[in-house]
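>>> no sequence on this one, just coordinates:
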């Protein structure tokens, strides 16, 4: 049985947070804008295209951004507004397909192989979606259209901002051949550097590697790398994709050097992570502690449990167990984070059994 060639669209809003701020405040239009905090330990969450011409990028320390662009205007983030606009955009997507996989507030994959509205081409659907987004939100979006997710995401970067690009069936392998592997979505900086050390710089270089060779160096990811070097990606658009982790982190205004201050910060982070988990009726079996020192070196420590974490107090207790071997501090700490992963619904039978068991133990202890 022959399956139809998939038609995948990747929609990516243009400088989303910064564009919302410029839309809502006409005085910011045409100016280099950074969404974030202009403070010593602040970080740029998003940069307008005017700011990007100076080299300002998201995740850049605010002091570095200000040095690159002295006239940079910082605007505090308004995530409730960004979420509301994102909901508007997703309502537009839903007119064309029920197969929507959000990646973040400002981007998503859409499978329009069998669209809800009779449109002969995915390019037409992408054009209509982008026009509707502009008309209804005042914002621009870019789109990539192809026969798989990997190529659609690559294509959406190709005509940014406010454009779209198509990689048709049969053209994927040639399209990726000259691209540096560092530009491949799914290959991070560390993996790209490792590939470079093996003489793999481009898609064409990656294509020369056998699956067994890639498996030797990259383990389970080898099949994915082997496929994308040939323009192949069979991953489906995943509706209601399960969340893999919930985490919170904080960058301190001043380097932390006292264990008591770290303990206090861990308590606050544990409560924030647990509140976010409870809101989604999720818990997890793996706790990860993230620590970034004053010299920007970073380490992580994890512990997995046989059952899900049962509350913020237990989450804090495990985080403290992970932190204690790192004390006393030999360097100041600039960032601390906690992540809960191996998630499960808190209303699952296994979790309910754990809660019942814990309740029984607690009653036994009190009796």
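Right, received. Where do you want to start? The structure displayed is predicted, hence computed values, not measured ones.

>>> for the rest of this, base every contact and every neighbour count on C-alpha atoms.
Noted.

>>> can you show me the strands along the stretch 251-367 of the chain?
282-293, 298-304, 333-345 (DSSP state E, counting those that start in this stretch).

>>> any idea which of the ones you listed gets closest to residue 363?
Among these, the nearest to residue 363 by Cα to Cα is strand 282-293 (23.0 Å).

>>> got the angle between the closest one and strand 333-345?
Between strand 282-293 and strand 333-345, the angle comes out at 170 degrees (axes from the mean of the first three to the mean of the last three Cα atoms, to 10 degrees).

>>> and strand 282-293, what does it pack against?
Strand 282-293 makes packing contacts with strand 298-304, helix 312-323, strand 333-345 when contacts are defined by 3 or more Cα pairs under 8 Å, 6 or more residues apart in numbering; DSSP states H and E.

>>> next up, a structure to set beside the first:
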């Protein structure tokens, strides 16, 4: 299974824009208020650093996945523990996103449809993608849907321009300060930090040396568009109203009305979100099945697809039935554990320790 550098770019872009712009605006604006755009700039820089570290660590062993080279770098047992930490992260993300998907679609589109039907529908699609092509199918989906997401995003932002009131971004910095701006950046950073998946994706690339540049550009493109989107929200609603909205970006798009002809475009925003979510779910689903098979030394990783599907269904039912549990997941697991360990500390240690091991091996070889 191989993917190209261009597919990496579109995968990175596509998986980052959807949930980041839908979920993170409300908590970010509560901290940073009208200076929320600064929080997103900080998050963009942080996400770029995370993907840079992840690709540099993975390029130390470009023919091996994270599950394999974590043992080379940290030793067998710490390597296995590292692999388990990432698998727990991937499985819970699938469950959480599926729960968000059913909740969002129920609220916006299909309020009378039972959650389990929505869950089964998307899970069957994920199983089909995993069976038919694995990571290659995800790459092709990114290559097809990514440009659609990008252009739709640009058009929606452009259509909000007539509704913008620039005085609502004032005063700059005076009402927030440095700490609230940094604190507000944690939420978008934790979603942009999902670019850490490059720890696994490098091993699937046909030209791994292109991974860093393509992934960094994917993260930067997503961060720029997301920042413009958050500025639109602030300039239309102001910080006080934005902080009370569940999905501020959807409400912003509902305000679009160009010459009484171009309006009711929230369905386009929903399409962007669904396409982005589908690529993200497909990627996590394939990596969870592939990584689990490698951890337990199962040669045919596709045998694990139905196991991942069942676990994901059970987790999603928990998340979709409890909004509080979803919030607790972000507050008590996603931010303190996943953002800190999986996205920052472990990639940094993999790169540092792996580089030292490589230098030591090269030194021993030259001396020998």
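Structure's in. What do you need? Being a predicted model, the structure only gives us computed values, none of them experimental.

>>> what's the TM between chain one and chain two?
Overlay of the two chains. TM-score (TM-score structural alignment, normalised by the length of structure 1): 0.23; 145 aligned residues with a Cα RMSD of 7.2 Å.

>>> the strands of the stretch 251-367 of structure 1 into CSV, with extra columns for mean neighbour count?
Below are the strands of the stretch 251-367 of structure 1 laid out as CSV (neighbours: other Cα atoms under 10 Å):
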stretch, mean neighbour count
strand 282-293, 22
strand 298-304, 14
strand 333-345, 21
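
>>> residue 359 of structure 1: which of these is closest?
strand 282-293 (17.1 Å).

>>> hang on, isn't residue 45 of structure 1 packed against residue 62?
No. Here residue 45 of structure 1 does not reach residue 62: they are 9.5 Å apart, not a contact under Cα atoms under 8 Å.

>>> comparing those two, which shows the higher neighbour count?
Under the criterion of other Cα atoms under 10 Å, the comparison of residue 45 of structure 1 against residue 62 puts residue 62 first, with 26 against 20.

>>> distance of that one from residue 249 of structure 1?
Residue 62 of structure 1 is 17 Å from residue 249 of structure 1, where distance means Cα to Cα, to the nearest Å.

>>> what's the answer for residue 314 of structure 1, then?
Separation of residue 314 of structure 1 from residue 249 of structure 1 (Cα to Cα): 18 Å.

>>> what's the neighbour count on residue 258 of structure 2?
For residue 258 of structure 2, the neighbour count with other Cα under 10 Å is 12.

>>> repeat that for residue 361 of structure 1.
12.

>>> same check, this time on the one 4 residues further on
When counting by other Cα under 10 Å, one arrives at 8 neighbours for residue 365 of structure 1.

>>> before we move on, what about residue 362 of structure 2?
Residues contacting residue 362 of structure 2 under the criterion other Cα under 10 Å number 12.

>>> residue 124 of structure 2 versus that one, what's the distance?
From residue 362 of structure 2 over to residue 124 of structure 2 the distance is 48 Å, taken as Cα to Cα.

>>> about what we covered before: could you export the strands of the stretch 251-367 of structure 1 as JSON lines, including distance to residue 91 of structure 1?
Converted to JSON lines, those look like this (distance: least, Cα to Cα, whole Å):
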{"stretch": "strand 282-293", "distance to residue 91 of structure 1": "26"}
{"stretch": "strand 298-304", "distance to residue 91 of structure 1": "38"}
{"stretch": "strand 333-345", "distance to residue 91 of structure 1": "26"}
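
>>> residue 223 of structure 1: which of those is closest?
Once these are compared by Cα to Cα, strand 333-345 is nearest, at 23.4 Å.

>>> tell me the angle that closest one makes with strand 298-304.
30 degrees.

>>> just checking, what packs against strand 333-345 of structure 1?
For strand 333-345 of structure 1, the packing partners by 3+ Cα pairs under 8 Å, 6+ apart come out as strand 245-256, helix 259-279, strand 282-293.

>>> tell me what angle the first one forms with strand 333-345.
The reference is to strand 245-256 of structure 1. Using the same axes, to 10 degrees: strand 245-256 of structure 1 against strand 333-345 is 160 degrees.

>>> follow-up on the earlier one: looking at residue 314 and residue 249 of structure 1, which one has more neighbours?
Higher neighbour count among residue 314 of structure 1 and residue 249: residue 249, with 19 against 13, using other Cα under 10 Å.

>>> chain neighbours aside, what residue packs nearest to that one?
What sits nearest to residue 249 of structure 1 in space, not counting adjacent residues and going by Cα to Cα, 6 or more residues apart in numbering, is residue 337, at 3.8 Å.

>>> from residue 269 of structure 1, how far off is the one you found?
Distance of residue 337 of structure 1 to residue 269 of structure 1, computed by Cα to Cα: 7 Å.
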